[in-house]
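A.B. asks: no sequence on this one, just coordinates:
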């Protein structure tokens, strides 16, 4: 399993002078094989249009296209899966709608949320928030590396850490028992998304 996961943010990309399809293409060209389309401020139509631009790129590189929150958008695009949060549609219902061949990820923020999982309907967990980050405003319960380590030790599901991860700290993150690392600004906001992705991929492989 490729261990680097790109989560998109078109505002961050725009401020760096990039379009989102460009960022995704450059990341996939560098070796990223997980892309989550997370665009909370787009209308349904704009979200679908963006997804329709992104999907051929991910398909061309054999990357997984995961849609954040929006099961309807994932169904319309025939995306590879959906990532939901604690306040989104319950994941058993997501599974009933998507079917057994799609990927479902769930965000968890602490051990209590991990222990509340009583289902085999999930394919992976997104664990947040590890470090302070500008793309997630509510960081009142930062896990840090030790909190991340504790959660990883108590689940057999694949796990992706997110929150302030970059080329300088990704090696520390990968030493906690995590499956992989998800990044936003470290790729979307970098002057060269390709070079940023390559650097992150090389950094996280040091442990292997």
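C.D. replies: In hand now; what should we look at? None of these values were measured; they are calculated from a predicted model.
A.B. asks: can we go C-alpha only for contacts and neighbour counts from here?
C.D. replies: Noted.
A.B. asks: contacts for the longest helix anywhere in the chain?
C.D. replies: Assignment by DSSP state H gives helix 44-61 as the longest helix of the chain. Residues outside helix 44-61 that contact it (Cα atoms under 8 Å, 6 or more residues apart in numbering) are 21, 24-25, 28-29, 33, 35, 37, 39, 64-65, 73, 76-77, 79.
A.B. asks: structure B:
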């Protein structure tokens, strides 16, 4: 099932209309508590196929935390979209700073 989802999502990424779409969300990578009706997850390596197929930049999305940033960027994502990595944490500022530092460390 996940493999079929990856194939379909890659096809959708390739079909993005550059006149209408600035970027795509590659994922969902993992299950996320911020959206209970998300599609089947693609797993840590899943965004790479979507990013490769996309004609526009891509950001990894879905259950990502600061520890996932390096893997998302190594898959070709130009960014990460997060909610619970910040909003679901007891110290929002510290969580945002940790995420930003991980991104800066990669030179992204």
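C.D. replies: Sure, I can see it. A quick note: this is a predicted structure, and the numbers were derived from the prediction, not measured.
A.B. asks: sorry, back to before: so where is the longest helix of the first structure in the second structure?
C.D. replies: Helix 44-61 of the first structure corresponds to no residues in the second structure, going by TM-score structural alignment.
A.B. asks: tell me how far whatever helix or strand comes next after that helix is from the chain's mean position?
C.D. replies: Using DSSP states H and E, the helix or strand that follows helix 44-61 of the first structure towards the C-terminus is strand 64-68. Taking Cα atoms, centre = their mean, to the nearest Å, the mean C-alpha location of strand 64-68 of the first structure is offset from the chain mean by 8 Å.
A.B. asks: counterpart of residue 51 of the second structure in the first structure?
C.D. replies: Residue 51 of the second structure maps onto residue 152 in the first structure, by TM-score structural alignment.
A.B. asks: can you list the neighbours in contact with stretch 20-35 of the second structure?
C.D. replies: Against stretch 20-35 of the second structure from outside (Cα under 8 Å, 6+ apart): 13, 16, 38-44, 46-47, 50-51, 54, 56-64, 77, 81, 83-84.
A.B. asks: any of the residues you listed buried? List them.
C.D. replies: Buried subset of the contacts of stretch 20-35 of the second structure (neighbour count, 16 or more other Cα atoms under 10 Å): 13, 16, 40-42, 44, 46-47, 50-51, 54, 56-64, 77, 81, 83-84.
A.B. asks: show me where the second structure has strands.
C.D. replies: Applying DSSP state E to the second structure gives strands spanning 24-26, 58-61, 79-81.
A.B. asks: show me where the second structure has helices.
C.D. replies: With DSSP H as the criterion, the second structure has helices spanning 2-14, 46-53, 69-74, 84-87, 92-105.
A.B. asks: in JSON lines: those helices, plus distance to residue 28 of the second structure.
C.D. replies: Below are these laid out as JSON lines (distance: least, Cα to Cα, whole Å):
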{"stretch": "helix 2-14", "distance to residue 28 of the second structure": "10"}
{"stretch": "helix 46-53", "distance to residue 28 of the second structure": "8"}
{"stretch": "helix 69-74", "distance to residue 28 of the second structure": "12"}
{"stretch": "helix 84-87", "distance to residue 28 of the second structure": "13"}
{"stretch": "helix 92-105", "distance to residue 28 of the second structure": "18"}
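A.B. asks: contacts only, for the most centrally placed residue in the second structure.
C.D. replies: Centroid-nearest residue in the second structure: residue 60, 1.3 Å away (criterion: Cα atoms, centre = their mean). The contact partners of residue 60 of the second structure, taken as Cα under 8 Å, 6+ apart, are 25, 26, 27, 28, 29, 47, 72, 77, 78, 79, 80, 81.
A.B. asks: that one matches what in the first structure?
C.D. replies: Matched to the first structure by TM-score structural alignment, residue 60 of the second structure sits across from residue 161.
A.B. asks: selecting buried members of the contacts of residue 60 of the second structure in PyMOL, what would you type?
C.D. replies: To isolate the buried members of these in PyMOL, using 16+ other Cα under 10 Å:
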select buried, resi 25+26+27+28+29+47+72+77+79+80+81
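A.B. asks: so which of the contacts of residue 60 of the second structure comes closest to residue 104 of the second structure?
C.D. replies: residue 79 (11.3 Å; Cα to Cα).
A.B. asks: quick one: the counterpart of the closest one in the first structure from residue 34 of the first structure, how far?
C.D. replies: Using TM-score structural alignment, the partner of residue 79 of the second structure in the first structure is residue 180. Separation of residue 180 of the first structure from residue 34 of the first structure (Cα to Cα, to the nearest Å) stands at 10 Å.
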